[in-house]
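Q: Mind looking at a prediction? Sequence and model below.
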Amino acid sequence: MLERRSHYATPPGSLHFHGHARLSAYDMIRTVHRAKYVLADPDLVLQNAAVHVSSPGRISRIEPWQGAPASPDINVVDWGSAVIMPGLVNAHAHLELTCLQGRLVRFSSFCDWLSQLILQRRQWKREDYIESARRGCEMAVNSGTTLIGDISASGVSWEALRSTRLRKVVFEEALSFLPERAGEILASLEDRLNKREPDALLCPGISPHAPYSVSAQLFRPLCALARRTSLPLAIHAAETQEELEFLDSGTGEFREFLTTLGVLPDAYQPPRMKPIPYLENLGILESPVLLIHCNYLDPESMAIILRSRSSVVYCPRSHAFFGHAEHPVRKLLDLGINVALGTDSLASNDSLSLLDEMRFLYRVRKDLKSCEIFRMATLNGAAALGFGASAGRLRCGYWADMTVIELTGETGPKNLTAQIVEGNGKWYATIVQGETAASRG
């Protein structure tokens, strides 16, 4: 148990937990956030409670509210009758595509949608990507997101998101299906990573786009680079039936799509495997990977994911936008696979709100419990992005990343998690490292 001494000593009734970051006795309390309810975990609610934040921005303790601290140096933020809960985690987004909202709604197939997306992007300049990414970041923060996994194909997201009050993992995307371009693409990505400037709230990652857009000759060195530099990997996988067909037989819509783009090698031979076994065969899944979508999985693929300790990101509204078959999320959770939630981009969604995502999922998947959906949007997402021991729940030593929800009507503490997931309450504020990043007030 963590012990606090001097006038920072822990009073009776406060919460401490084993096995997390130890706070120094010299980490002075900087801010206290008080609310009618503190929802530390889906099944742990404190009434009229306060979250004490230390000078580095970590949670020092959570305890019943005992009045304002005597020290004038401690800032007290009173959120009234609201709920303080763990910050929402969007495990998959493309913030640089934010300005495409509502522009790609008529398409005949997934490849047709991709073709339209490519045409739109070819018209953009660097400044357009920066503006789009910043607008997406603002939308995310202004809906309760405290941590996001962002994919950047343009290479400008690091610049666009640097110094914004949002914790983020920016995955630099690489793609080329032409083996002869592997060295060039790898060198370009390494150059982008080497030029990044330090940012306490921004971590880099690497994203080989997908099995249908990255050659084996590029996949392997990208994976090796990630392991050598201890950077996380994110891969779109098993997203469509057409992807499965292409990898199995080399035929279908994706063959036509890649041929039209002029990026299908003349000597291409399909691996004759499903996406997940193919990634395993390449050696990509020898360590955990962030697997995005995974809409079409067979038992063998799910077993591979489980063995690799990889996480899956499910994007419910984007999934519905493309009319996919029912997602295997229930089977994945039952197997013990970590499943997080993502919004994907606004090119296939109508908001970047995790509250909207949770509530949509609750309406369409009655086989999921409210507490499971809540964890998918908080702790599971944090774990998927590499923050499982420091974000996603309210615990001593964790980052003070919190979402504040303003409840509607007379609300009691019973089934508070279910009330929020099922639709009670509106976003009120977003707190990152103990500081208010955005609020409605």
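A: Thanks, I have the structure now.
Q: C-alpha only now, for contacts and for neighbours.
A: Will do.
Q: Look up how far residue 318 lies from the residue nearest to residue 80 when sequence neighbours are not counted.
A: Excluding its sequence neighbours, the residue lying closest to residue 80 (CA to CA, 6 or more residues apart in numbering) is residue 35, at 5.3 Å. For residue 35, the distance to residue 318 (CA to CA, to the nearest Å) stands at 34 Å.
Q: ditto for residue 388
A: 25 Å.
Q: higher neighbour count, these two?
A: For residue 388 versus residue 318, the count of surrounding residues by other CA atoms under 10 Å is larger for residue 318: 21 against 16.
Q: these two touch, right, the more buried one and residue 343?
A: Yes: counting by CA atoms under 8 Å, residue 343 is a contact partner of residue 318 at 6.9 Å.
Q: any common contacting residues for these two?
A: residue 349 (CA atoms under 8 Å, 6 or more residues apart in numbering).
Q: Now do the strands in the stretch 1-150 of the chain.
A: For the stretch 1-150 of the chain, the strands defined by DSSP state E, counting those that start in this stretch cover 29-41, 44-54, 59-64, 75-78, 83-86, 88-93, 145-152.
Q: swap that for the stretch 151-300 of the chain, sorry
A: Remark: strands assigned in the stretch 151-300 of the chain by DSSP E, counting those that start in this stretch are 167-174, 202-208, 234-237, 290-293.
Q: who's in contact with stretch 319-329?
A: Stretch 319-329 has contacts (CA under 8 Å, 6+ apart) with 110, 240, 294-297, 314, 339, 348-349.
Q: let's bring in a second one:
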Amino acid sequence: MIQAIKAKYIITPNQSFVTDSAVIIKNNIISGIISHHQLAKNEYSVLDLKNSVLLPGFVNSHVHLELQWTQKLLSPFQSFSDWLNQIITLKKNFDNSKIPKSVKEALDESLDSGVTTIGEISSYDGLDYKAIIKSGIRTAYFYEITNSTISNIDNKFLQNLLRNTNSLFNLKIFPHSIYSLDTKSLRKVLAFARNNNTNLGIHLSESIDEINYAMKRKNNLEDEVFSRFPKKPKFDSSPSTPLEYLDKINSFRQNITLIHMNNLSSDDLKILKKKQYPVVICPRSNLYLNQKLPNLKFFMNYKKTGLGTDGLSSNISINFLDEINFLYLNAKKILVKNPERRVLDIATIGGAKTLGLDNSIGTIEVNKKADLIAFDLKNKDPYLSVMHSKVKDLKMSMINGKIIKLK
């Protein structure tokens, strides 16, 4: 039977909303929005969410579920390089058999905060895979590659992933960063993605040390971190910003989602305006790692901005509502009119754009997948209501037409 989900408010595209209406779902696809009066004239299986706001599911565009366990083991650190050295040591010594349980905990925290789609970074060759599939969450699965794992592009697991993508699971390739791959290796990864018709992502301009490395200035990456690598990366370029370097290598204009981007020059901003690379900002993570915030004045107005929590290795929580609230409080200083509406756009359709999924999710409109969430109403304005929401206020979560949570 065709399903109808009623709510006091429904968030619709273009920062709008309708009242006292219902979303109609047929075969896991949104087929329309009708008024309560029209609903009474048809035979639907009705879920009445009463005094709530119904909206597209949140898209956490960048997360490391597999690193959930690191938070309990990290020591205080003073610099990005100190933190990175700790992560390298922890990953080297950790009992990997515990990772699936840790991933399950991270998935629960994500789903509890209204996330229906994730951009997961996977560096353990599939130890997070089964838990993700079992959860039912929609996933852009970024398979991470560094100098030491470059040979993995030929392994059986990755080849199987390439053959078994579907509407809920989409494979992408993730060269870790410009400082963890030789220029030659980075070109090889880009070619692999191009030959397999797969999009990419990369950590870029995350730290001042990375900027100094690319500009060939003194930096803690070379002084304190590279000795930990099996092989020191060879950076085959004249001094440039990380984005200038990557853009030059990306000669085939591949779709690369850029993560962090919180240390940008005026020339970098010009490249973004011209090339329209998708960008995921992770503002709380940047502060956690003693870095500055991204240029929010630019990214709040950029067409392809998504939001990510990063992982518990570099954040206090992966509760997406916490990330939304933090961005909202900072956006209020920048956007005079309706910052809450733009923040919600970034957390939904913006995130979908960064993962290449905006044709199927991110808004409530006809022919899109039924990825929906609802929160108890906290304010007469539905957008402000979401900004004020906590985990306990999540009333319903649906992924691909299937109810995951219902209160």
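A: It's in. Everything numeric in this text was worked out from a predicted model, so none of it was measured.
Q: Tell me how they score on TM after superposing.
A: Laid over one another, the chains give 0.91 as their TM-score (TM-score structural alignment, normalised by the length of the second structure), with 398 aligned residues with a CA RMSD of 2.3 Å.
Q: before we move on, back to that, now for the contacts of stretch 319-329 of the first structure, which pair is the farthest apart?
A: Pairwise distances across these peak at 23.7 Å for 110 and 339 (criterion: CA to CA).
Q: Compare the two (neighbour count), which wins?
A: A direct count of neighbours by other CA under 10 Å for residue 110 of the first structure and residue 339 places residue 339 higher, at 29 against 17.
Q: Name all residues that make contact with the residue nearest to residue 55 of the first structure when sequence neighbours are not counted.
A: Of all residues beyond its chain neighbours, the one nearest residue 55 of the first structure is residue 30 (5.1 Å), with distances taken as CA to CA, 6+ apart. Neighbour list for residue 30 of the first structure: 52-55, 73-75 [criterion: CA under 8 Å, 6+ apart].
Q: TSV for those, including distance to residue 211 of the first structure and neighbour count?
A: Formatted as TSV, the contacts of residue 30 of the first structure follow (distance: CA to CA, whole Å; neighbours: other CA atoms under 10 Å):
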residue	distance to residue 211 of the first structure	neighbour count
52	46	26
53	44	29
54	44	25
55	45	16
73	54	11
74	52	17
75	50	16
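Q: what ranges do the strands span in the stretch 301-441 of the first structure?
A: Counting by DSSP E, counting those that start in this stretch, the strands of the stretch 301-441 of the first structure are 311-314, 338-341, 402-406, 426-432, 435-439.
Q: which part of the second structure lines up with the second one?
A: Aligning strand 338-341 of the first structure against the second structure (TM-score structural alignment) gives residues 304-307.
Q: swap in the first one?
A: Per the alignment by TM-score structural alignment, strand 311-314 of the first structure matches residues 278-281 in the second structure.
Q: Please identify the buried residues of the matching stretch?
A: Within stretch 278-281 of the second structure, the residues that qualify as buried by neighbour count (16 or more other CA atoms under 10 Å) are 278-281.
Q: for stretch 241-260 of the first structure, same thing?
A: Under 16+ other CA under 10 Å, the buried positions of stretch 241-260 of the first structure are 242-248, 250, 253-255, 257-258.
Q: Residue 32 of the first structure: neighbouring residues, count only.
A: Other residues lying near residue 32 of the first structure total 23 when counted by other CA under 10 Å.
Q: For it, give its distance to residue 400 of the first structure.
A: The spacing between residue 32 of the first structure and residue 400 of the first structure, counted by CA to CA, is 10 Å.
Q: so what sits against both of the two?
A: Listed contacts common to residue 32 of the first structure and residue 400 are residue 53; contacts here mean CA under 8 Å, 6+ apart.
Q: residue nearest the centroid of the first structure?
A: Among the residues of the first structure, the one closest to the centroid is residue 91, at 1.3 Å (CA atoms, centre = their mean).
Q: which residues touch that one?
A: Residues in contact with residue 91 of the first structure (CA under 8 Å, 6+ apart) are 147-150, 313, 340-343, 381-382, 384-385.
Q: For the strands of the stretch 1-150 of the first structure, give me TSV that also has distance to residue 305 of the first structure.
A: Output for the strands of the stretch 1-150 of the first structure, formatted as TSV (distance: least, CA to CA, whole Å):
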stretch	distance to residue 305 of the first structure
strand 29-41	26
strand 44-54	30
strand 59-64	33
strand 75-78	43
strand 83-86	27
strand 88-93	17
strand 145-152	19
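Q: just those: most buried one?
A: Each of those was scored by mean neighbour count; the highest is strand 88-93, a mean of 30, by mean count of other CA atoms under 10 Å.
Q: residues in the second structure aligned with it?
A: Against the second structure, strand 88-93 of the first structure falls on residues 58-63 (TM-score structural alignment).
Q: List the buried residues in stretch 332-342 of the first structure.
A: Across stretch 332-342 of the first structure, burial judged by 16+ other CA under 10 Å covers 332, 337-342.
Q: chain center to stretch 309-320 of the second structure: distance?
A: Centroid displacement of stretch 309-320 of the second structure relative to its chain, using CA atoms, centre = their mean, to the nearest Å, is 11 Å.
Q: Quote the end-to-end distance of that stretch.
A: End to end - CA to CA - stretch 309-320 of the second structure spans 7 Å.
Q: Return the residue of the first structure aligned against residue 33 of the second structure.
A: By TM-score structural alignment, residue 33 of the second structure lines up with residue 62.
Q: what's the answer for residue 218 of the second structure, then?
A: Counting by TM-score structural alignment, residue 218 of the second structure corresponds to residue 251 in the first structure.
Q: how close does the residue nearest to its match when sequence neighbours are not counted sit to residue 271 of the first structure?
A: Excluding the flanking residues, the one nearest residue 251 of the first structure by CA to CA, 6+ apart is residue 245, at 6.6 Å. Distance, residue 245 of the first structure to residue 271 of the first structure, by CA to CA: 11 Å.
Q: ok, now residue 379 of the first structure?
A: Distance, residue 379 of the first structure to residue 271 of the first structure, by CA to CA: 36 Å.
Q: Kindly report the same for residue 259 of the first structure.
A: Taken as CA to CA, the span from residue 259 of the first structure to residue 271 of the first structure is 18 Å.
Q: got the contact list for residue 283 of the first structure?
A: residue 220.
Q: actually residue 405 of the second structure, not the one I typed
A: Shown in contact with residue 405 of the second structure (CA under 8 Å, 6+ apart): 395-398.
Q: how about it, what's its match in the first structure?
A: Mapped onto the first structure by TM-score structural alignment, residue 405 of the second structure lines up with residue 438.
Q: Fine by me, thanks again.
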